[in-house]
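A.B. asks: structure here, sequence nowhere to be found:
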């Protein structure tokens, strides 16, 4: 850690929130045991339809049976979970007499599951919880089995839900949405395709980078964030090239978990604020939005945290076998080299975004709570200019 990154860090008061987690091959098969340990008799399994045919998914359900647990199923979850899907899930939870939730999937399934739990417990529309510490009563017991290496929803105090009326993603940030247990099993990611591997992996990288440069960083989040950057650099390329490389998959699952523990506590920044606005407006994959914006925001923020961005570039460069050049340009080139290595080169104009959309996107991004912890305070005009650079 550079001197300016470390300065004063031991004097600031910080809290750290984390769930119980089990990491390792086969952890997903413990879902029945952990649901039963939490007092469940009839959990609602929240997932997505394309996961249900995998052998590992059937093994999870078999584990519920082995522990004497009946279950109900809710799989009407979109890639960017909608507010009305949360309402439908809460209705099913109540109708089926459920007493716990088992989320099996990527960030979409886990965020929807979190929303279902707090809607059931509080009797309010999920969008009423948008913001920080807006949830009065915690939801029912929640066990998460993440199936992608990127979202980190299994270990974070975030839930991201699509407000379909305003066409924007809203962030719910609360200790009440932290899972009781996360079962982090690299084996379930062996069935991910290349594109999903890359997008979710870049989401993990963005979590780690933004947590490290956040103005709410601390000594514990720094440890997790910087190691997550190094792990992504070392393993994401291999996982994308050969999806059956279990060592690479395990490295990425660990990176995702570390990054989640970091950003859950240090929060995020302008990349995520802008990505939430963009993803809600155009229904684009979250990891892709982050990838498009990451290097542009790093260049914008650099002068506010130069030592921290140098740490990021050096950690990512170690994984790539590259030594970053000096200054802002060296940091940006490392990030862009990593994107090139992964074949990520999309621009907003190619994805259906129109130039006339940019003022509205900037306006919504400025309202995102992630903007509060960005190391440089942007104006709406500066955010619009960053979107224009990505066009």
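C.D. replies: Structure's in. What do you need? Small disclaimer: the values here were computed from a predicted structure and weren't measured.

A.B. asks: drop to CA atoms for contacts and neighbour counts, all remaining ones
C.D. replies: Noted.

A.B. asks: now do the SS call for residue 124.
C.D. replies: Applying DSSP: H, G, I helix; E, B strand; the rest coil to residue 124 yields a three-state assignment of coil.

A.B. asks: could you pull out the helices in the stretch 51-200 of the chain for me?
C.D. replies: Assigned by DSSP state H, counting those that start in this stretch, the stretch 51-200 of the chain shows helices spanning 55-66, 83-95, 107-122, 194-213.

A.B. asks: out of these, which comes closest to residue 367?
C.D. replies: Of all the helices of the stretch 51-200 of the chain, it is helix 194-213 that lies closest to residue 367, at 17.5 Å by C-alpha to C-alpha.

A.B. asks: tell me, how many residues neighbour the closest residue to residue 330 other than its chain neighbours?
C.D. replies: Distances taken as C-alpha to C-alpha, 6 or more residues apart in numbering place residue 324 nearest to residue 330, at 5.0 Å, with adjacent residues excluded. The number of residues packed near residue 324 is 23, by other C-alpha atoms under 10 Å.

A.B. asks: ok so, going back, could the helices of the stretch 51-200 of the chain go into CSV alongside distance to residue 376 and mean neighbour count?
C.D. replies: Formatted as CSV, the helices of the stretch 51-200 of the chain follow (distance: least, C-alpha to C-alpha, whole Å; neighbours: other C-alpha atoms under 10 Å):
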stretch, distance to residue 376, mean neighbour count
helix 55-66, 43, 16
helix 83-95, 31, 19
helix 107-122, 27, 27
helix 194-213, 10, 27
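
A.B. asks: using JSON lines, lay out those together with distance to residue 27.
C.D. replies: JSON lines is the format used below for the helices of the stretch 51-200 of the chain (distance: least, C-alpha to C-alpha, whole Å):
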{"stretch": "helix 55-66", "distance to residue 27": "10"}
{"stretch": "helix 83-95", "distance to residue 27": "25"}
{"stretch": "helix 107-122", "distance to residue 27": "17"}
{"stretch": "helix 194-213", "distance to residue 27": "20"}
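
A.B. asks: here's the one I want to compare it with:
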């Protein structure tokens, strides 16, 4: 058997009340030590940060995180960390807040700039303890070794991958997800589905990630339309949150592919939502990869809820692509980048970054420049 690695948080709390379980543990372990809560203005305005700020922890707040966090945001958050003399960090929100918290964790023990850590395992020292509370059920940032930070000077997304930035404790509490807008629910949910599908067909996939990926595909695809239709559906929210969590476990071990490699430049250059970029590209890239993973895409179809009993493997694999297109339509994903104001000239400028992205190496088949150009064209 090929050697494979699994890396994930030491502890995870999931379910309604998980935030309170975390704060109780942190009060016990950190006492009066100073912590820094890194979040975004929306969560603070909705009052969810109060669960942390009024918990009895000695906490200061940095809430200037923006979507697609950049190097300026990271530097400001780290300055706050130093200013208040923090000894531990809580990232509270979606991928933007948690990735910013991961970057501050890096800088707490390693000399910057943060761009120096772009790539795989370039972080030498683990830094301050990090606790991550997921609020979107999308990025799985609370469980993974990845952080994505946009460089404000070059407009390149630095993809930092290191076991040393995996949060010590992760939290998935669906009670804070009930008021997420349907468009955000859809985009983050398809982001999580992308993690599951890409890790399932990646070159790094193995027996354990195969099992987990299929379970995640099933949980997310069956329940995402329900929470898009009714954000207060706590049972479906919990199932989507679980699906995105285990999809994170899978891609943290097996890796991703060209969907993410091509989505990262779109977010960096046009400040587009990461989940939407992934969703637009997912069925198109999967069709490109399908002939190299026919058996696996046939199983993806079944996990997506397609009745494949009377289909050949080839037919079932084609049905998987159709089902991905249909799920995008069902939850309201834009049909292409053109709807978001992107031109073909824009996509041509993204190609070098897509080729250089660390996620590209996980794709089941190498994608040359000409094919990347063609896929971006199809995605318009």
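C.D. replies: Everything's here; your move. Just so it is clear, the model here is predicted, and its values are computed rather than measured.

A.B. asks: and the residue nearest to residue 330 of structure 1, that's in a helix?
C.D. replies: No - under three-state DSSP, residue 324 of structure 1 sits outside any helix and is assigned coil.

A.B. asks: I'd like to know how far it sits from residue 138 of structure 1.
C.D. replies: Here the criterion is C-alpha to C-alpha, to the nearest Å. By it, residue 324 of structure 1 lies 45 Å from residue 138 of structure 1.

A.B. asks: circling back to that earlier point, residue 4 of structure 1: which of the helices of the stretch 51-200 of structure 1 is closest?
C.D. replies: For the helices of the stretch 51-200 of structure 1, the distance to residue 4 of structure 1 is smallest for helix 194-213, at 11.6 Å, taking C-alpha to C-alpha.

A.B. asks: the closest one vs structure 2, average distance?
C.D. replies: Helix 194-213 of structure 1, aligned to structure 2 and superposed, deviates on average by 0.4 Å (mean C-alpha distance after the TM-score superposition for structure 1).

A.B. asks: in structure 2, which residue range corresponds to that helix?
C.D. replies: Mapped onto structure 2 using TM-score structural alignment, helix 194-213 of structure 1 covers residues 182-201.

A.B. asks: and the counterpart of residue 293 of structure 2 in structure 1, what does it touch?
C.D. replies: The alignment partner of residue 293 of structure 2 in structure 1, by TM-score structural alignment, is residue 305. Contact partners of residue 305 of structure 1, counting by C-alpha atoms under 8 Å, 6 or more residues apart in numbering, are 5, 213, 375.

A.B. asks: lining up those with structure 2, which overlap?
C.D. replies: On the basis of both residues aligned by TM-score structural alignment, their matches' C-alpha atoms under 8 Å, what survives of these in structure 2 is 213, 375.

A.B. asks: closest to residue 360 of structure 1 out of the contacts of residue 305 of structure 1?
C.D. replies: Using C-alpha to C-alpha, the contacts of residue 305 of structure 1 come closest to residue 360 of structure 1 at residue 375, 22.9 Å.

A.B. asks: look up how far residue 286 of structure 2 lies from whatever residue of structure 2 lines up with the closest one.
C.D. replies: For residue 375 of structure 1, the aligned position in structure 2 is occupied by residue 364, per TM-score structural alignment. The spacing between residue 364 of structure 2 and residue 286 of structure 2, counted by C-alpha to C-alpha, is 10 Å.

A.B. asks: again with residue 313 of structure 2
C.D. replies: 15 Å.

A.B. asks: who's more crowded, the two?
C.D. replies: Using other C-alpha under 10 Å, the more surrounded residue of residue 313 of structure 2 and residue 286 is residue 286, with 25 against 18.

A.B. asks: quick one: residues contacting that one.
C.D. replies: By C-alpha under 8 Å, 6+ apart, the contact list for residue 286 of structure 2 reads residue 321.

A.B. asks: that one sits in which helix or strand?
C.D. replies: helix 274-290 (DSSP states H and E).

A.B. asks: next, the angle from that helix to helix 95-107.
C.D. replies: Following axes from the mean of the first three to the mean of the last three C-alpha atoms, to 10 degrees, one obtains 90 degrees for the angle between helix 274-290 of structure 2 and helix 95-107.

A.B. asks: mind listing what's buried in helix 274-290 of structure 2?
C.D. replies: By neighbour count on 16 or more other C-alpha atoms under 10 Å, the buried set for helix 274-290 of structure 2 is 274-287, 289-290.

A.B. asks: between those residues, which sits nearest residue 346 of structure 2?
C.D. replies: residue 277 (13.8 Å).

A.B. asks: show me what the closest one aligns to in structure 1.
C.D. replies: Aligned partner of residue 277 of structure 2 by TM-score structural alignment: residue 289.

A.B. asks: its match and residue 183 of structure 1, how far apart?
C.D. replies: 27 Å.

A.B. asks: just residue 308 of structure 1 next, same as before
C.D. replies: 31 Å.

A.B. asks: who's more crowded, those two?
C.D. replies: residue 183 (26 against 23).

A.B. asks: contacts only, for the aligned residue in structure 2 for the more buried one.
C.D. replies: In structure 2, residue 183 of structure 1 lines up with residue 171, judged by TM-score structural alignment. By C-alpha under 8 Å, 6+ apart, the contact set of residue 171 of structure 2 is 12, 13, 14, 18, 19, 22, 132, 133, 134, 142.

A.B. asks: now the residue nearest the centre of structure 1: closest residue in space, sequence neighbours ignored.
C.D. replies: The residue lying closest to the centre of structure 1 (C-alpha atoms, centre = their mean) is residue 151, at 2.8 Å. Nearest non-adjacent residue to residue 151 of structure 1, counting by C-alpha to C-alpha, 6+ apart: residue 107, 5.0 Å away.
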